[in-house]
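Peer 1: Output the structure for:
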Amino acid sequence: MKTEEDIILLVKKDKWMMDILKAARTLYLPDWWICAGFVRSKIWDTLHGFQERTMMADIDVIYFDDQFTEKLEEKKWEKKLRSIVPDIPWSVKNQARMHIINYLPPYTCSVDAISKFPETATALGLQLDREDNVILTAPCGINDVINLVLKPTPFFKDNKQLAKIYKERIRKKNWKSIWNNLIIHPFDID
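Peer 2: All right, here's what the predicted structure looks like:
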């Protein structure tokens, strides 16, 4: 796996992932993406030669709508997704309000929010267009995820408070216990 096209092809061949993307598309949310572990875990599972998919705590659907920023709106969308695909742990978050929760300046769109995720390998998103073409966004690039490198996004690395959050995530998530070939950037080690 070397290019964005390789990642897109990997996703297109995965019926489960395509079904998840199709379900999310039915909501017609503005500026929507399925992101983070949904993409990263597939890549890391493939690079580790896993035959079984690694379980995920949730499927992160994000969107950007600065007109309706109530948390109840997100819950409504989660309920709708559960009615379409009930066995999925859906998590829907409007990025127009998430900056407040994370004590950050406002995001301008969903891709801006993705660029400010904690890890470069997690700063990924997928969506489908109307013709079922898979679209990948990788505002921090794909080099780290395809090379099994775990390091903070520039946004987290350059902020001492966020760097602490990042380091705690690395400790709690313990991804190396699942994907043992991960290379944790020296910045991450206390």
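Peer 1: only C-alpha atoms for contact and neighbour calcs from this point on.
Peer 2: Noted.
Peer 1: can you count the residues close to the closest residue to residue 134 other than its chain neighbours?
Peer 2: In space, residue 134 comes closest to residue 128 once its chain neighbours are excluded; the distance is 4.8 Å by CA to CA, 6 or more residues apart in numbering. Using other CA atoms under 10 Å, residue 128 has 18 neighbouring residues.
Peer 1: Not counting sequence-adjacent ones, nearest residue to the spatially most central residue of the chain?
Peer 2: With distances taken as CA atoms, centre = their mean, residue 36 lies nearest the centre of the chain, 1.4 Å away. In this structure, residue 36 finds its nearest non-sequential neighbour in residue 122, 4.6 Å apart by CA to CA, 6+ apart.
Peer 1: before we go on, could you also do this sequence so I can check it against the first one:
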Amino acid sequence: MSESLERRLEAIVRSGPRLMQVLESARDLDLPDWLIFSGAVYQRVLNHLTGRDLDYGIKDYDLGYYDAADISYEAEDAVIRRAAAAFAPPLSELVEVRNQARVHLWFEAKFGEAYTPLTNSAEALSRFVSPLFAVAVRLEGDGRLTVLAPFGLDDLFALRLRPNPTRRTHGFARTAASVTARWPELSVEA
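Peer 2: Here you go, the predicted model:
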């Protein structure tokens, strides 16, 4: 991953008070193998690059964690309730918490595609619909920001939307239409 793009991403992430509040609260929850990923990160970069308000289009903050010790819905729900109590409104309604160790239990029913179990939270990124979306951050105890992007950050900073080269999905065209409706500056490679 390009160090200069990683520094640019970190500056963009740190410039958003709302995202930083989410990261600080998530860090304080001390969940195992946690990450903030998807739209909360990539949409902020798209907004920065296209001159929009940093929070434009951000509907939620995906907080993933990985706990294979108990993959029951009840265990995940207890974490969801704990997280909701940790975030002040309106963030308590915007932070979506999911145990990545149990995604395989519901993914096929919701999206119509098989999904093998994950071994950690970062592995989920490699299965996202596009490399542009596959970026996550975690605020460490010492204030450092860990950036994870299995495909790198080139697509994101080039405003290039293309299918995941390692996982083709039938949902790419629909996703591309939705994303380009909000950010028409994106180039789409099918």
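Peer 1: still on that earlier bit, what's near enough to touch the residue nearest to the centre of structure 1?
Peer 2: Shown in contact with residue 36 of structure 1 (CA atoms under 8 Å, 6 or more residues apart in numbering): 60, 122-125.
Peer 1: which residue in structure 2 lines up with it?
Peer 2: Aligning on TM-score structural alignment places residue 36 of structure 1 opposite residue 38 in structure 2.
Peer 1: just residue 184 of structure 1 next, same as before
Peer 2: Correspondence of residue 184 of structure 1 to structure 2, assessed by TM-score structural alignment: residue 188.
Peer 1: Now for its match: which residues touch it?
Peer 2: Going by CA under 8 Å, 6+ apart, the list of residues near residue 188 of structure 2 reads 160-162, 176.
Peer 1: try residue 94 of structure 2
Peer 2: 59-61.
Peer 1: Which stretches in structure 1 count as helices?
Peer 2: Taking DSSP state H, the helices of structure 1 run over residues 4-12, 15-25, 37-47, 71-84, 95-101, 110-115, 143-146, 154-157, 160-173.
Peer 1: out of those, nearest to residue 134 of structure 1?
Peer 2: Residue 134 of structure 1 lies closest to helix 4-12 among the helices of structure 1, at 6.1 Å (CA to CA).
Peer 1: which parts of that closest one are buried?
Peer 2: Using 16 or more other CA atoms under 10 Å as the test for burial, helix 4-12 of structure 1 gives 4, 7-8, 11.
Peer 1: residues touching residue 166 of structure 1, list them.
Peer 2: Taking CA under 8 Å, 6+ apart, one finds 118-119, 152, 156 in contact with residue 166 of structure 1.
Peer 1: Check residue 119 of structure 2 too.
Peer 2: residue 101.
Peer 1: same thing but 10 Å
Peer 2: Contact analysis of residue 119 of structure 2 by CA atoms under 10 Å, 6 or more residues apart in numbering lists 66-68, 100-101.
Peer 1: Over in structure 1, see which of the contacts of residue 188 of structure 2 survive.
Peer 2: Contacts conserved in structure 1 for the contacts of residue 188 of structure 2, counting by both residues aligned by TM-score structural alignment, their matches' CA atoms under 8 Å: 160-162.
Peer 1: Let's have the residues you listed in CSV, adding neighbour count and distance to residue 84 of structure 2.
Peer 2: CSV is the format used below for those (neighbours: other CA atoms under 10 Å; distance: CA to CA, whole Å):
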residue, neighbour count, distance to residue 84 of structure 2
160, 16, 34
161, 23, 32
162, 19, 34
